[in-house]
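In: Take a look and give me a structure for this.
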Amino acid sequence: MSTTLTGAPVSPGRAAGVVVTMPAPVPEPPLATVAETDVDAAVERVRAATAAVQESLLALAAGATGTAADVLSVTAAMAADPTLASDAERRVRAGSRTAERAVWEAADALAAQLETLGPPLSERARDVRDVRDRVVAELTGVRPPGVPAPGHPFVLVADDLAPADTATLDPAVVVGIVTSGGGPTSHTAILARTLGIPAVVAVQGAADIVEGETVVLDGGAGTVLRDPSDDEVRAARDAVRVERVFDGHGRTSDGHRVELLANVADPEAAQAAVAANAEGVGLFRTEFCFLGRDTEPSVAEQVAAYRGVLAAFGGKKVVVRTLDAGADKPLPFVTADDEPNPALGVRGLRTAVRHPEVLDRQLQAIAEAAAAESADVSVMAPMVATVPETVAFVDACERLGLSRAGVMVEVPAAALRSRSIFARATFGSIGTNDLTQYAMAADRMLGDLAPLSTSWQPAVLELVRATCDGAAAHGRPVGVCGEAAADAVLAPVLVGLGVRSLSMTPRALADVAAVLARVSFVRCRELAHLALEQPTADAARTAVRGALAEVLEELSL
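Out: I've put the predicted structure just below:
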């Protein structure tokens, strides 16, 4: 008898396959000590092992692109974190711990501290434990953490996946992902969408799925079918995702224009966006040239880095986001390391209060890169919450000739005061990941909170509508650049709420375009109203999927 498990749908598509579960974690080293004469050697082993792990992660990052490269770079930086290494060395010297035991205890202490700080910094606890396991494996000579390689395609089932593991998945081998943890905007969800792997997270009962059984999963509906019939397996395998091609012109069935743009993090990701016929870039993350450094990159370095992306989009729109440092992306030259709650601390545009020179130099670099290329460049600031912040940022941009200066709406305060904010900001872009977690007070990494951590929440949709209404009063356009933009079912709802552009992983462009092309603008507004009427996120998603049933069936979504 088949059993259906449900979870959060995070990456569309159907898949069937034999289950392979993640191997047991690296075992905890025994509580042991070293002789006083061996302390220096143990400290040196800690340093060598952390350096080796950092080098291996950087090598993986060098072979990756876009979001995967960014995630691997951040994990590599975590391996080199002096907080972790120095605490491990202290435990060796003060407590005569063995190298592997000292690393284990230091990492657990750091992870526990991060978990008390709330999202997004609490999400880094998973990274710390991943680094811990890799370093301990290096020290003890056991197999390091990683995805199994059974020699055949499979559905991967896990409690959750470390970002470094998800970033290296091969879609030709891992045909589906099922996790009991995580949420709709977790690293696993974001990377699965980027890779095009069907995935369902926060699945109740996933821990009971055993190695070797066959399951069928539907990443669009959020279901996992255990003990499926032969016909159900065959149907899932036959439902190969159609490789649709986006023609480069987003629009509804009655011709209402919706710009379909790409999120990019580096020049290689920009090339992938060009190949997918993106109309431009709705979110250019500039952190790639800042991460992993102890000092700020020079203006010349930044200009060269930005031109690599702008050159790929000659004559097209590119929205550059200024440095989004802080919280889970600490940078020693702009952020403090002793904030009691970094998630609600100095991050994004707020770092410019103490370090205005860093923002000024970045804006100078953006202006120089824009002047050297033919892309249609706009600039926006992250984590804007007030009108004075908006005014200060727009003024700083205008002084350097950057006339199109906008804001990211990630804080509910900005959505609620959007009419005043857009009196100065020339456009807005809604970051639905942060907006959702701040509105719902929900850690996006916790599977127990997955029902809250979704942009389908009616309260979040109300904030999107409020933002669009406030911008419309001044004739300003609003887009969405969070993960919600990649949800082909949610896309017409966002358009119906007043959103005029959607920016996403390039892989999602064709599906989003296909759905919009089959729905009129009037129908989009009806779907938005339908979603807002629902009492819960699940009810909103179910109601809209039901209303779009014929379209979704036609497109196999």
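In: going forward, measure contacts between C-alpha atoms and count neighbours the same way
Out: Fine.
In: Are we agreed that residue 502 is in a strand?
Out: Yes: assessed by DSSP: H, G, I helix; E, B strand; the rest coil, residue 502 belongs to a strand.
In: So it is in contact with residue 257, correct?
Out: No: the pair residue 502 / residue 257 is not scored as a contact, 11.1 Å apart, by C-alpha atoms under 8 Å.
In: quick one, which of the two is more surrounded?
Out: Neighbours around residue 502 and residue 257, counted as other C-alpha atoms under 10 Å, are more numerous at residue 502. The numbers are 31 against 16.
In: please give me the structure for this one as well, since I'd like to look at both together:
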Amino acid sequence: MELFESAAVHRGVSGTRGWVVAPIRGLDAPVPQGRYILVAEDLTPADTAALDLALVAGFCTASGGPTSHTVQVAHGLGIPAVVAASAGILALPPGTVCALDGDGGLLYAGLARADLHAAIRRGHEQAEQNRLRHQAALAGGPTPGGVTLSTTLVKPAQAAELAGSAASGIGLLATELLFLGREHEITDEDAHYLRRPDELLIAQLRALYRAAAAGARLRIMFPMVTTVEEFTRAAVLAQGIRGEM
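Out: As a prediction, the model looks like this:
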């Protein structure tokens, strides 16, 4: 027997933990009043980082995977997510009230009134369970086997939250996402950087090595490298900046 008999169940894969009850909205549909569950074929990491968390309570995608960069960003932001739920979710009418089960990788679509109340109660119960798990992690000290827990940092403001988390540091900082949410248009100086990408990379490398000089343990990953020459060029730049610091 399904958890909610009135609902159609769309089975996907767990992306980020959490339980949300809200109407759904597609990328091109009118924005409903209140918070909603975003439904899409897929989301890029930049799309995910730019989501308005005051409106988007969670998301469900037809494709994608649980180890994708998009899911890592969602985890860093604390957005419940289900991925790889198939194209059936894209046919759901906008405004359909759904329950998104990020833990189980399920989307319950079309909740009747009786099931809606039960879904909301379940959300409160799951939130309390997650809170208790979080407290236990904070009180538990080092993990067995000396495993170090790190977190994904998407926005600079999240750095202050590290002190109250079980993470001992930042596992992934995608510096390209820091350019999102700019309040001004691209200037001539910005365009200069876009025309000369080495200079943009150098600025980021200098910031990283300054953090390392202050005591941070640093590992740098060059994303979206397609040739050996690209990697070699980036490595040479990194070594040069490191030698200057």
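In: quick one: TM-score?
Out: Scored against TM-score structural alignment, normalised by the length of the second structure, the superposed chains reach a TM-score of 0.68; 215 aligned residues with a C-alpha RMSD of 3.6 Å.
In: Kindly state which residue of the first structure is aligned to residue 40 of the second structure.
Out: Aligned by TM-score structural alignment, residue 40 of the second structure pairs with residue 158 of the first structure.
In: how many neighbours does residue 85 of the second structure have?
Out: Neighbour count of residue 85 of the second structure, defined by other C-alpha under 10 Å: 24.
In: measure the aligned partner of residue 210 of the second structure in the first structure to residue 379 of the first structure for me?
Out: Under the alignment defined by TM-score structural alignment, residue 210 of the second structure corresponds to residue 307 in the first structure. Distance of residue 307 of the first structure to residue 379 of the first structure, computed by C-alpha to C-alpha, to the nearest Å: 14 Å.
In: So for those two, which sits in the more crowded spot?
Out: Ranked by neighbour count (other C-alpha under 10 Å), residue 307 of the first structure and residue 379 place residue 379 first, with 25 against 22.
In: Checking my notes, that one in a strand, right?
Out: Yes: counting by three-state DSSP, residue 379 of the first structure falls inside a strand.
In: Verify the contact between it and residue 286 for me.
Out: No: the criterion here is C-alpha under 8 Å, and residue 379 of the first structure misses it with residue 286 at 11.0 Å.
In: Now the common contact residues for these two.
Out: Shared contacts of residue 379 of the first structure and residue 286 (C-alpha atoms under 8 Å, 6 or more residues apart in numbering): 320, 321, 322.
In: Let's check: the centremost residue of the second structure is which one?
Out: Centroid-nearest residue in the second structure, with C-alpha atoms, centre = their mean: residue 74, separated by 1.6 Å.
In: for that one, helix, strand, or coil?
Out: helix.
In: same deal with residue 240 of the second structure?
Out: Following three-state DSSP, residue 240 of the second structure is assigned to helix.
In: and it, what pairs with it in the first structure?
Out: Under TM-score structural alignment, residue 240 of the second structure pairs with residue 361 in the first structure.
In: Kindly list the longest helix within the first structure.
Out: Identified as the longest helix of the first structure according to DSSP state H is helix 39-62.
In: Next, please give the residue ranges for the strands of the second structure.
Out: Under the criterion DSSP state E, the second structure contains strands at 8-11, 13-16, 19-26, 36-40, 56-61, 81-83, 97-101, 106-109, 150-153, 169-173.
In: Run through who's touching the fourth one.
Out: Contacts of strand 36-40 of the second structure from elsewhere in the structure, counted by C-alpha under 8 Å, 6+ apart, are 20-27, 55-62, 89-90, 98, 100.
In: mean distance, it to its aligned residues in the first structure?
Out: Following superposition, strand 36-40 of the second structure is found to deviate from the first structure by 1.6 Å on average (mean C-alpha distance after the TM-score superposition for the first structure).
In: any idea of the angle that strand forms with strand 19-26?
Out: Following axes from the mean of the first three to the mean of the last three C-alpha atoms, to 10 degrees, one obtains 50 degrees for the angle between strand 36-40 of the second structure and strand 19-26.
In: tell me which residues in strand 36-40 of the second structure are buried?
Out: Neighbour-count burial for strand 36-40 of the second structure, counted by 16 or more other C-alpha atoms under 10 Å, picks out 36, 37, 38, 39, 40.
In: just the last one next, same as before
Out: Residues of strand 169-173 of the second structure classed as buried: 169, 170, 172, 173 (neighbour count, 16+ other C-alpha under 10 Å).
In: Tell me which stretches of the stretch 351-500 of the first structure form strands.
Out: 376-381, 405-409, 428-430, 478-480 (DSSP state E, counting those that start in this stretch).
In: I'd like to know which of those is closest to residue 85 of the first structure.
Out: Nearest to residue 85 of the first structure among the strands of the stretch 351-500 of the first structure is strand 376-381 (33.7 Å), distances taken as C-alpha to C-alpha.
In: That closest one aligns to what range in the second structure?
Out: By TM-score structural alignment, strand 376-381 of the first structure lines up with nothing in the second structure.
In: counting contacts, what elements does that strand pack onto?
Out: Helices and strands touching strand 376-381 of the first structure, by 3 or more C-alpha pairs under 8 Å, 6 or more residues apart in numbering; DSSP states H and E, are strand 317-321, strand 405-409.
In: what's around residue 211 of the second structure, how many residues?
Out: Residue 211 of the second structure: 13 surrounding residues under other C-alpha under 10 Å.
In: now do the one 5 residues further on
Out: Other residues within reach of residue 216 of the second structure by the criterion other C-alpha under 10 Å amount to 13.
In: Check the one 10 residues further on too.
Out: A total of 8 residues lie near residue 226 of the second structure under the criterion other C-alpha under 10 Å.
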